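1. please find the sequence and the predicted model below.
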Amino acid sequence: MSNPLRLELDRSAKTPLAEQIHRGIKIAIESAVLAPGARLPSWQDLAAQLGVARGTVRSAYEKLSSAQLIVASRATGTRVVDRPSVPIRQDKAPDPGSFMEMYQELTAGPAIFQMGVPAQETLPATLLARVRAQAVRAELSAPAIYPDPRGELALRREIAAYLALARGIECAPSQIIITAGFSGGLGLALRVLSLEPRKKVWVENPGFPFTRRGLGLAQLSIAPIPVDADGINVAYGLQHAPGAALAVVTPGQQAPLGATLSLARRARLLDWAEQSKAWVIEDDYLSELQLKGRATPALAALDRAGRVIHIGSFSKTVTPALRLGFVVAPASLASRFAEAAACLAPAPGPAVQLATADFMREGHYLRHLRRTKRAYAAQGDALLKCLRPRTADVTLAGLAAVLRLPDGAPDLAIAREATLLGLAPTPLSLWYASKGSVRPGLLLGVATSPLKKIEASCERLLQLIDRST
């Protein structure tokens, strides 16, 4: 009998011959090369055909039998078992109107005007691939020990040096915890703070919906605080939610409206936190990626009472695919953050961290930021140039153009219809916590608006808005 399986054995490989035979037959069965009911050679015949010991094939057959892939009997010989075909399970779509439906809609892409992701064109992909390959080799050749759950010391040192230079924060590497992006940092901070359920937390209104949902999952009571040209209205918070235990703010560039928190409000916010023994989480989502002028120092740079937890990320400055961020813990909380990281949320794998450390140490990160800011500034100007002749109510806010729509306009429906045109504007209404103060609009990502496509994309979007309002 010829060998219908065409099994090829590699006698120089480290994999035992019995395992090679088992794997070859298993693949043939699962790929339907061997149909249900197909007869296999006896283990004695197959051993002769392959030129191996009978015990080797017998061992492979026994393993296949144990997995219920084959069955042997004196009457019918060794055959592939009859198994009903198992349909491939499809992922269940999120429930309509659920948070996960919104999450998937906002993170789908890539598409023009998409928020929250950097431009592919400015990413030094070849350079990053090289340093990551070097880091992977270093990781695989290193001793097999558990890495520091706070993150690689090399990266924590580079981040500390960068923060001192670019964000005005003086901190030790021991205060820095490497996380899986901003959400990982937020989750870690909420675990460390261990606030009682239903404690009030100030959130900007409008503000990042994912953060708001995360605070809700932590059983905290959301207190929406309006924002204006000076950032979050601290006086409003003191009047309407004076007993809050936490405030989550984006002081560098308010998300999504782009205002920088004024110095007076920074001082008042820090004074409230110190006197009330409350905490402030600073979401520094864009770091120093300020398109006009130099970015203001971080809120944590002014904190003398140790009440600010600073969270940064490489998602907007490099790529969200890294899933890499960091927390700067106040000195009084550094050991608690380290314990929480060790037991509940250790840092991502060493390779991505070491690659990022090399990228920063060799000066590539700062050069990348400079090039990126120039490119984004040009794209932002071009976006405004295309939109302003048709609508006066558009402003540049951080890395987005905020395009206001008439009251009552269906910004969510417009955004969903725009996806059919290859566009991904974000509806502004989703960023509001309290629906009574919502004003509809669209957020157009600057980073994902390449110059050569801006004019045509704006025209398609404006035509859609005209039809829908």
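-> Done, it's in. This one's a predicted model, so the numbers in the text were calculated from it and none came from an experiment.

2. going forward, measure contacts and count neighbours with C-alpha atoms only.
-> Will do.

3. buried ones in the helix or strand where residue 191 lies, by neighbour count?
-> Per DSSP states H and E, residue 191 falls inside helix 181-193. Buried residues in helix 181-193, counted by 16 or more other C-alpha atoms under 10 Å: 181, 182, 183, 184, 185, 186, 187, 188, 189, 190, 191, 192.

4. closest to residue 394 among the residues you listed?
-> residue 182 (28.3 Å; C-alpha to C-alpha).

5. please name the residues that touch the closest one.
-> 283, 285, 311, 312, 313, 324, 325, 326 (C-alpha atoms under 8 Å, 6 or more residues apart in numbering).

6. rerun at 10 Å
-> By C-alpha atoms under 10 Å, 6 or more residues apart in numbering, residue 182 lies in contact with 188, 211, 283-285, 311-315, 323-327.

7. and if you look at residue 366?
-> 162, 166, 359, 360, 372.

8. can you tell me the SS state at the last one?
-> Taking DSSP: H, G, I helix; E, B strand; the rest coil as the rule, one finds residue 372 in the helix state.

9. that one touches residue 288, doesn't it?
-> No: contact criterion C-alpha atoms under 10 Å: residue 372 and residue 288 do not qualify, at 11.3 Å.

10. next, show the common contact partners of those two.
-> residue 317.

11. relative to residue 318, how far out is the closest residue to residue 313 other than its chain neighbours?
-> Distances taken as C-alpha to C-alpha, 6 or more residues apart in numbering place residue 325 nearest to residue 313, at 3.9 Å, with adjacent residues excluded. Distance of residue 325 to residue 318, computed by C-alpha to C-alpha, to the nearest Å: 11 Å.

12. cool, residue 39 as well?
-> 56 Å.

13. higher neighbour count, those two?
-> Neighbours were counted for residue 39 and for residue 318 using other C-alpha atoms under 10 Å; residue 318 has more, 24 against 17.

14. go ahead and confirm that one touches residue 120.
-> Yes: with contact defined as C-alpha under 10 Å, residue 318 reaches residue 120; the gap is 9.3 Å.

15. closest to residue 113 out of the contacts of residue 366?
-> For those, the nearest to residue 113 is residue 372 (16.5 Å; C-alpha to C-alpha).

16. quick check: that closest one vs residue 120, distance?
-> 10 Å.

17. which residues do the two both contact?
-> With C-alpha under 10 Å, 6+ apart, residue 372 and residue 120 have common neighbours 318, 447.

18. okay, one more to line up with it:
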Amino acid sequence: MEPLASRSADWVGEALGLELTRPALQPQPLNRRLYQALRGWIQSGRLASGSRLPSSRRLARDLGVGRNTLLEAIEQLVAEGFLETRPGAGTFVADLPFGTGEAPFEPSATPPVEAPEAALSRRGERVLSFCGPSEASHGAFTPGVPALDRFPRELWQRLLKHHQRDAPEAWLAYRTQGGVPALREALCDYLRLSRSVRCRPEQVLVVQGAQQGFELIARMLSDPGDAVWLEEPGYGGAQACFAAAGLASVPVPVDGEGLDLARVPPGQAAPRLIYVTPSHQYPSGVTMSLPRRLALLEAAEAHGAWIVEDDYDSEFRYGQRPIAALQGLTEAARVIYVGTLSKVLYPGLRLGYLVLPEALVAPFRRANARLHREGQYAVQAALAEFITAGHFSRHVRRMRDCYRARQALLRRALAPAVARGLVLSEGQAGMHLVAWLDDRDIERALVVRATEQGISLSPLSGYYLRQPGRPGLVLGYAGARDEEIVRAGEWLAQEWLSLVGAAAADR
């Protein structure tokens, strides 16, 4: 049970009021029940040393009891040393060690009951199968985390304070606009110019991250049992979201040109949704070729399916011209473009957006306002200014330079292993590299050894829906400081060399 700290004194009356409503095993005077409850909380640490109690007048009023009744309990606790009074300041919990050696008073007078079994639904169990450890790790090799140490926090805080201070009263109410108009306009301009997306501001729907966008798409455009075609290997967040929606996942292999529709497993149902990351496939890093893109658009039209285009980190390309979005290739494409600010700014921002075909704008906006509510309008306004004032584009340029340098550091650290045959992905874009392995035993051994060293390694085989997947490692470098990259990279090179050498000796 959490301590009732001194700053939570306002809630002591609420907690005591609940205590008095509990049925007692034996009838007792009210002052005795108050005494036992307060003493038990002090002994168990729920009322921490130094916690200040509300005044007796206020506490008696909150509880609806006579003040003398309450004072009898408090005076007894003062006499026993559990409480102390400070003239002019009030009544406080005495400075006591945690517990007193006695069995703490149990506030509940009802006999303990066995907790019910936490039986999850089949969908719940399925979702958990996509979830890694709950402990967050943001060091070397953690994929998808940007350079939080390079984010312009002071500038951002100034913008936030300005827009929070000047927020109109209407922003405090429920909203159904699809997002702050200024942000939708700023995003629309950015997407048209940098990603060749065909859109008007009205087509942009601001959501609380790409994951919420996937969930909304699944709810609005598919029914449980419908088929969704997914890249293999692919993004676990999308896999989990569509599994939670009860869809039948059909993994479609990815090769050097991206999703290969010619390799859709035979006998599969026509898709309702097709999820792709065409600009920078996650996790392999390949870019979908133009013939594959055109074939995908034709297939979606033929099946009456919707393409979910996840453009999660297209801002970061090194030595290559930007690749136009799939959504902008045709006027009437059955594509929903999904963007996120988590990679380019920071994950805690919890803002993403959908670019919807005209026919879906009104129903999606209404459903989003009903299911998820709209919020963070002051934050959205701050972000709109961040973009329109040029801070966004400058930050992207700085991060491109930063990530290019950090990738080079990682390559240098892994050079001894590369010289002996370790194969890395090209790394012409994005925030991670893939180290391709030939042996699943080596993949497992490296993950275990890395955990012992406090290093987070993501096994490539875990990105496959059909097991066993190809072994490898997804090596994030964007969110790690230079010294972390060097240390972890040199460690990985040495461990890989030792394992490969041992495996070769066993043959």
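-> Thanks, I have the structure now. In this text, all values refer to a predicted model and were calculated from it rather than measured experimentally.

19. on that earlier part again, number of nearby residues for the residue nearest to residue 313 of the first structure?
-> Counted with other C-alpha under 10 Å, residues neighbouring residue 325 of the first structure total 24.

20. what's the matching residue for it over in the second structure?
-> Superposed on the second structure with TM-score structural alignment, residue 325 of the first structure falls opposite residue 352.

21. for residue 32 of the second structure, see how far away its match is.
-> 56 Å.

22. quick one: which of residue 372 and residue 120 of the first structure has more around it?
-> residue 372 (22 against 14).

23. residues in contact with that one?
-> 118, 119, 121, 122, 123, 289, 291, 317, 318, 366, 378, 447.

24. coming back round to it: show me the contacts for the match of residue 325 of the first structure.
-> Residue 352 of the second structure sits in contact with 205-213, 312, 338-342, where contact means C-alpha under 10 Å, 6+ apart.

25. corresponding residue for residue 205 of the second structure in the first structure?
-> So, by TM-score structural alignment, residue 205 of the second structure is matched to residue 177.

26. what does residue 257 of the second structure give?
-> So residue 257 of the second structure corresponds to residue 230, using TM-score structural alignment.

27. any figure for the gap between its match and residue 267 of the first structure?
-> 13 Å.

28. neighbour count: those two, which is higher?
-> Each of residue 230 of the first structure and residue 267 has its neighbours counted (other C-alpha under 10 Å); residue 230 has more, 18 against 15.

29. that one contacts residue 250, correct?
-> No: using C-alpha under 10 Å as the test, residue 230 of the first structure is too far from residue 250 to be in contact (11.7 Å).

30. list the residues that contact both of the two?
-> 258, 259, 260, 261.

31. give the aligned equivalent of the last one in the second structure.
-> For residue 261 of the first structure, the aligned position in the second structure is occupied by residue 288, per TM-score structural alignment.

32. residues in contact with that match?
-> Counted by C-alpha under 10 Å, 6+ apart, residue 288 of the second structure has contacts 254-260, 276-281, 323, 326.

33. ranges for the helices of the stretch 1-150 of the first structure?
-> 17-30, 43-50, 54-66, 99-107, 125-141 (DSSP state H, counting those that start in this stretch).

34. on average, how far is the longest one from the matching bit in the second structure?
-> So that's helix 125-141 of the first structure. In this overlay with the second structure, the average offset of helix 125-141 of the first structure from its partner residues is 2.2 Å by mean C-alpha distance after the TM-score superposition for the first structure.

35. pretty sure residue 504 of the second structure is in a helix, no?
-> Yes: the assignment for residue 504 of the second structure is a helix, going by three-state DSSP.

36. any idea how far the nearest residue to residue 29 of the first structure once chain neighbours are set aside lies from residue 469 of the first structure?
-> Distance criterion C-alpha to C-alpha, 6+ apart; nearest residue to residue 29 of the first structure, sequence neighbours excluded, is residue 35 at 6.6 Å. Distance of residue 35 of the first structure to residue 469 of the first structure, computed by C-alpha to C-alpha: 59 Å.

37. let's check: the centremost residue of the second structure is which one?
-> residue 347 (6.9 Å; C-alpha atoms, centre = their mean).

38. ok, the closest residue to residue 60 of the second structure other than its chain neighbours - contacts?
-> Spatial nearest neighbour of residue 60 of the second structure, excluding adjacent residues (C-alpha to C-alpha, 6+ apart): residue 67 at 5.3 Å. Taking C-alpha under 10 Å, 6+ apart as the contact definition, residue 67 of the second structure lies against 56, 57, 58, 59, 60, 61.

39. now do the strands in the stretch 151-300 of the first structure.
-> Under the criterion DSSP state E, counting those that start in this stretch, strands of the stretch 151-300 of the first structure are mapped to 176-179, 200-205, 221-228, 231-232, 246-249, 279-284.

40. what does residue 216 of the first structure align to in the second structure?
-> So, by TM-score structural alignment, residue 216 of the first structure is matched to residue 243.

41. quick check: the gap between that match and residue 431 of the second structure.
-> For residue 243 of the second structure, the distance to residue 431 of the second structure - C-alpha to C-alpha - is 26 Å.

42. residues in contact with residue 163 of the first structure?
-> Neighbour list for residue 163 of the first structure: 157, 169, 170, 171, 287, 288, 297, 298, 301, 312, 328 [criterion: C-alpha under 10 Å, 6+ apart].

43. are any of those buried, and which?
-> By 16+ other C-alpha under 10 Å, those give 157, 169, 171, 287, 288, 297, 298, 301, 312, 328 as buried.
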